[in-house]
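Student: Starting from these lines, generate the structure:
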Amino acid sequence: MAKHIDLGKKGEDKAAAYLLEKGYIIVARNYRYLHHEIDIIAWDHDELVIVEVRTRTSENHEHPRDTISTAKINSIIAATETYILEHELDCQTRFDVICWIPHENDDDWQMEHIVDAFRPTP
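Tutor: Take a look at the predicted model:
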C-alpha cells in the first residue's frame, strides 16, 4: 500500500479511536456513494456527525483543514444526503473535521477536532 494511503488509514483509525473515547457511536467508516466518500459517520447523542479526517506528514505543509476544497465539501454533502435517505433518518446533522499531523516520533500526533466545520448551503 502506498505510504500516503497508509498514513491516511492510520489517521482515520486514530480519529475513530478518539471519537469512541469521547462517547460517539460510530456507525460507518469509508461510506461510499458513487465517487463520493465519507470517512466516518457517527452519532453524538441524537446528532448525526459526518467526519472528514485529514492527515499530513509535517507542520511545514499547509494546515490539513485548509486542504478541504469546495468540491470536496460538496462531495461529502452528496454522500451524506444519500446516507440519510438510505437509512430514512430525520435528525440534526453536523459536519466535523479531524486533523492529524504526526511528528517525528510516530506515537506523538498533533490533533485538532473542528466541530461544525462547515454547513451545506441552501
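Student: contacts and neighbour counts: CA atoms only from here.
Tutor: Noted.
Student: dump the residue contacts of Ile76.
Tutor: Residues in contact with Ile76 (CA atoms under 8 Å, 6 or more residues apart in numbering) are 36-38.
Student: before we move on, what about Thr121?
Tutor: If you count contacts by CA under 8 Å, 6+ apart, Thr121 has none.
Student: Could you confirm it falls within a helix?
Tutor: No. Using DSSP: H, G, I helix; E, B strand; the rest coil, the secondary structure at Thr121 is coil, not a helix.
Student: Most neighbours of all the contacts of Ile76, which one?
Tutor: Within those, most neighbours by other CA atoms under 10 Å means Ile38, with 22 neighbours.
Student: Could you also give me the structure for this second sequence? I'd like to compare it with the first:
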Amino acid sequence: MAIHNALGKAGEDAAAAYLERNGYEIRDRNWRKNHLELDIVATKDNELIIVEVKTRSNTEYVEPQDAVNWQKVRRIVIAADAYIKHFCIDMPVRFDIITAVGDIGAFKTEHIKEAFYPPMF
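Tutor: Sure thing, here's the model as predicted:
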C-alpha cells in the first residue's frame, strides 16, 4: 500500500473512532455503488450523517476541508441519494466533514457539522 493510501486509511480509522466515542453509530464505511463512494455513513439522534473524511499530513499549503469543492459535494450528494434509495431510509440527512491532520496514530481531528447542504440540480 502506498504511503498516502495508508495515511488516508488511518485518517478514516481515526474519524470513525472519533464518531463512535461521541455516540454515533457507524452504519457503513467506504460504501460503494458503481463509481460512487461514501467514506462514512453514521446515525445519531434519528439523523443520517454522511461524513466525508479528509486526511493530510500537514496544513502547510491548504486546509483539508478545502478539497471538498462543488464537484466533490455533487458526487457525495448523488452517492447519498443512491444510499438512501438502496436502503429505503426515511430520516433527515446531514453532511459533515471530518479532517484528520498529522501522522498515523497521532491525528488532530476536527468535526465540521453541516459542512454543506445539497445543491439544487
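Student: would you list the contacts of Ile76 of the first structure in TSV and tack on distance to Val53 of the first structure and secondary structure?
Tutor: Shown next, in TSV, are the contacts of Ile76 of the first structure (distance: CA to CA, whole Å; DSSP: H, G, I helix; E, B strand; the rest coil):
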residue	distance to Val53 of the first structure	secondary structure
His36	14	strand
Glu37	11	strand
Ile38	9	strand
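Student: From the chain's centroid, how far away is stretch 45-52 of the first structure?
Tutor: Between the centre of stretch 45-52 of the first structure and the centre of its chain there are 10 Å (CA atoms, centre = their mean, to the nearest Å).
Student: quick one: buried residues of that stretch?
Tutor: 48-52 (16 or more other CA atoms under 10 Å).
Student: need the strands for the first structure, in chain order.
Tutor: 25-33, 36-44, 47-55, 92-102, 109-118 (DSSP state E).
Student: Relative to the second structure, what is the average displacement of the second one?
Tutor: Looking back up the chat, that one is strand 36-44 of the first structure. Compared with the second structure after fitting, strand 36-44 of the first structure has a mean deviation of 0.6 Å; criterion: mean CA distance after the TM-score superposition for the first structure.
Student: from the chain's centre, how far out does that strand sit?
Tutor: Centroid separation between strand 36-44 of the first structure and its chain, computed with CA atoms, centre = their mean, is 6 Å.
Student: Check which helices and strands that strand sits against.
Tutor: When contacts are defined as 3 or more CA pairs under 8 Å, 6 or more residues apart in numbering; DSSP states H and E, strand 36-44 of the first structure packs onto helix 3-21, strand 25-33, strand 47-55, helix 70-86.
Student: Who are the contact partners of the residue nearest the centre of the second structure?
Tutor: Centrality entry for the second structure: nearest residue to the mean C-alpha point is Glu52, 1.9 Å, by CA atoms, centre = their mean. Listed by CA under 8 Å, 6+ apart, the contact partners of Glu52 of the second structure are 38-40, 95-98.
Student: Tell me the one of those residues nearest Asn5 of the second structure?
Tutor: Asp39 (13.7 Å; CA to CA).
Student: Against Met120 of the second structure, how distant is that closest one?
Tutor: For Asp39 of the second structure, the distance to Met120 of the second structure equals 22 Å [CA to CA, to the nearest Å].
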